[in-house]
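Trainee: no sequence for this one, just the structure:
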């Protein structure tokens, strides 16, 4: 894989004196951090401006050659986001993501009730139009995309899913859930408008990178998902270890 070096910390963006990070750090080492990115916060500055994760890089490291984003999360997706603090760590982490060694677990609340478990292996490509903008769609000539799911709970109308993303395509979880006939709640692009639901019900629950010094982090569900998760059987005070959760009946 050809090394990619995203832009390092934006020196021109001054952090106010006494400021602290506006998000929790879930994992920390001399080589890397994993933060709990809030929903609605972009990872890097967009054309319209506004705050982004990169604005806070100066508080994560004083080095001149970092930090760097090791991967991406959509603006509307909360949860585990890995940040490299050293250039060699960045290369190793990027290789881990590109080779499929990274274990990426997401939680989603979807409309309807899918099978207890399964896998969708459908390529994705980007399409755009002047009227509707861009989005991703299933297409045989697209990039390979594979997602496994387990149903962790349901109330018969909506369901709580654990999603394992074996590839890292843009909007992969969202398009694949919609393709199953169970779009993610609050998805304005691939779903339907649901009363009283205005935010995407998807977050990066756990991230594991099997490096020499392994990276592992788990994020708690964002506040906007708790009502729907509770309907499906989730209890905030009792969070079993991921991978050992019973599949719902």
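Mentor: Noted; the coordinates are in hand. All figures in this text were calculated on a predicted structure; none of them were measured in a lab.

Trainee: CA atoms for contacts and neighbours, from now on please.
Mentor: Noted.

Trainee: residue closest to the middle of this protein?
Mentor: Residue closest to the average C-alpha location in the chain (Cα atoms, centre = their mean): residue 204, at 4.0 Å.

Trainee: how much space separates it from residue 173?
Mentor: 11 Å (Cα to Cα, to the nearest Å).

Trainee: equivalent analysis for residue 92, please.
Mentor: Going from residue 92 to residue 173 by Cα to Cα gives 25 Å.

Trainee: try residue 37
Mentor: 17 Å.

Trainee: more neighbours: which of these two?
Mentor: Neighbour count, other Cα atoms under 10 Å: between residue 37 and residue 173, residue 37 has more, with 28 against 25.

Trainee: ok, the more buried one touching residue 25?
Mentor: No: here residue 37 does not reach residue 25: they are 9.1 Å apart, not a contact under Cα atoms under 8 Å.

Trainee: let me see the contact set for residue 190.
Mentor: 174-175, 178, 183-184 (Cα atoms under 8 Å, 6 or more residues apart in numbering).

Trainee: cutoff 10 Å now
Mentor: Residue 190 makes contacts with 135-137, 171, 174-179, 182-184, as judged by Cα atoms under 10 Å, 6 or more residues apart in numbering.

Trainee: so of these, which ones are in helices?
Mentor: Of the contacts of residue 190, the ones assigned to helices by DSSP state H are 174-179.

Trainee: this is the comparison structure:
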């Protein structure tokens, strides 16, 4: 309960002394991407700086490292690592999921962070992802299914028009299609939580290795 791993009737439990009602479902999420939320994050690799000037720094985030500190995790996050490199505060303006690797940009001042945040908010900063999925992905297209929290699976989002979700758009292009897997380029127009994971799952081709979404 203390680390936010317990859900009662699909809602995170905050009070360990709460009385349960008859037939209520209790879910304990002990693993996220194969690692217990109580387990310390291992030592991170040396920070790989891709670009740095007086205003911004772009780094290569490794898979398995949280973008920022989160409840139930111990150990350094990418924000901590970059902050230590800068000797001050690192202005995080976008996040990659813990399991995702790739370029992450930080502002080195309040004004730079605000300018970067506006670029991401207005869509002038373009994001491109590569993912390996299960077989059967179409050649390309756009997924425009709204996203909403999945009440039956805590910590997971669903892509469906059947719920009152938030708008989300993902353009995709299949770069390779084989019998065992596909390689796809993803260009999200919006930046919703778990957007790419949920949209690919809705297509019937979840990201390989993504246990939470059936990959």
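Mentor: Structure received. As the structure is a computational prediction, the values presented were derived from the model and not from experiment.

Trainee: now neighbour count and distance to residue 106 of the first structure too, for the contacts of residue 190 of the first structure, in a markdown table please.
Mentor: Below are these laid out as a markdown table (neighbours: other Cα atoms under 10 Å; distance: Cα to Cα, whole Å):
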| residue | neighbour count | distance to residue 106 of the first structure |
| --- | --- | --- |
| 135 | 15 | 20 |
| 136 | 20 | 19 |
| 137 | 19 | 20 |
| 171 | 17 | 12 |
| 174 | 23 | 11 |
| 175 | 24 | 14 |
| 176 | 26 | 13 |
| 177 | 24 | 12 |
| 178 | 19 | 15 |
| 179 | 15 | 17 |
| 182 | 21 | 15 |
| 183 | 25 | 14 |
| 184 | 28 | 12 |
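
Trainee: now do the strands in the first structure.
Mentor: Along the first structure, counting by DSSP state E, strands occupy 25-28, 32-37, 68-69, 78-84, 103-111, 117-121, 124-129, 133-138, 146-154, 158-165, 202-209, 215-218.

Trainee: just name the most buried of those.
Mentor: Most buried of these by mean neighbour count (mean count of other Cα atoms under 10 Å) is strand 78-84; its value is a mean of 28.

Trainee: report the aligned residue range of the second structure for that one.
Mentor: The aligned range for strand 78-84 of the first structure in the second structure is 101-107, by TM-score structural alignment.

Trainee: then stretch 206-217 of the first structure?
Mentor: The aligned range for stretch 206-217 of the first structure is empty, by TM-score structural alignment.

Trainee: relative to the second structure, what is the average displacement of the helix ranked longest in the first structure?
Mentor: Of all the segments of type helix in the first structure, defined by DSSP H, the longest one is helix 87-98. In the superposition against the second structure, helix 87-98 of the first structure averages 0.9 Å from its aligned positions (mean Cα distance after the TM-score superposition for the first structure).

Trainee: would you mind listing the buried residues in that helix?
Mentor: 89-97 (16 or more other Cα atoms under 10 Å).

Trainee: which strands and helices lie in contact with that helix?
Mentor: strand 32-37, strand 68-69, strand 78-84, strand 103-111, strand 202-209 (3 or more Cα pairs under 10 Å, 6 or more residues apart in numbering; DSSP states H and E).

Trainee: make TSV out of the ones you listed and add distance to residue 166 of the first structure.
Mentor: Shown next, in TSV, are these (distance: least, Cα to Cα, whole Å):
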stretch	distance to residue 166 of the first structure
strand 32-37	19
strand 68-69	19
strand 78-84	16
strand 103-111	7
strand 202-209	12
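
Trainee: so which of those is nearest residue 230 of the first structure?
Mentor: Judged by Cα to Cα, the one of these that comes nearest to residue 230 of the first structure is strand 103-111, at 10.4 Å.

Trainee: in the second structure, what stretch matches the closest one?
Mentor: Mapped onto the second structure using TM-score structural alignment, strand 103-111 of the first structure covers residues 126-134.

Trainee: now the matching stretch: how far from the chain's centre is it?
Mentor: Its chain's C-alpha centre and that of stretch 126-134 of the second structure lie 12 Å apart, by Cα atoms, centre = their mean, to the nearest Å.

Trainee: what do you get for stretch 64-83 of the second structure?
Mentor: Distance of stretch 64-83 of the second structure from the chain centroid (Cα atoms, centre = their mean) equals 13 Å.

Trainee: what does stretch 104-122 of the first structure give?
Mentor: Between the centre of stretch 104-122 of the first structure and the centre of its chain there are 15 Å (Cα atoms, centre = their mean).

Trainee: straight-line length of that stretch, end to end?
Mentor: Where stretch 104-122 of the first structure begins and where it ends lie 18 Å apart, using Cα to Cα.

Trainee: same check on stretch 82-100 of the second structure?
Mentor: 17 Å.

Trainee: again, but for stretch 135-148 of the first structure
Mentor: 22 Å.

Trainee: count the neighbours of residue 69 of the second structure for me.
Mentor: As a burial measure, residue 69 of the second structure scores 15 neighbours (other Cα under 10 Å).

Trainee: quick one, what contacts whichever residue in the second structure pairs up with residue 24 of the first structure?
Mentor: Matched across to the second structure, residue 24 of the first structure falls on residue 48, judged by TM-score structural alignment. Neighbour list for residue 48 of the second structure: 58-62, 82, 103 [criterion: Cα under 10 Å, 6+ apart].
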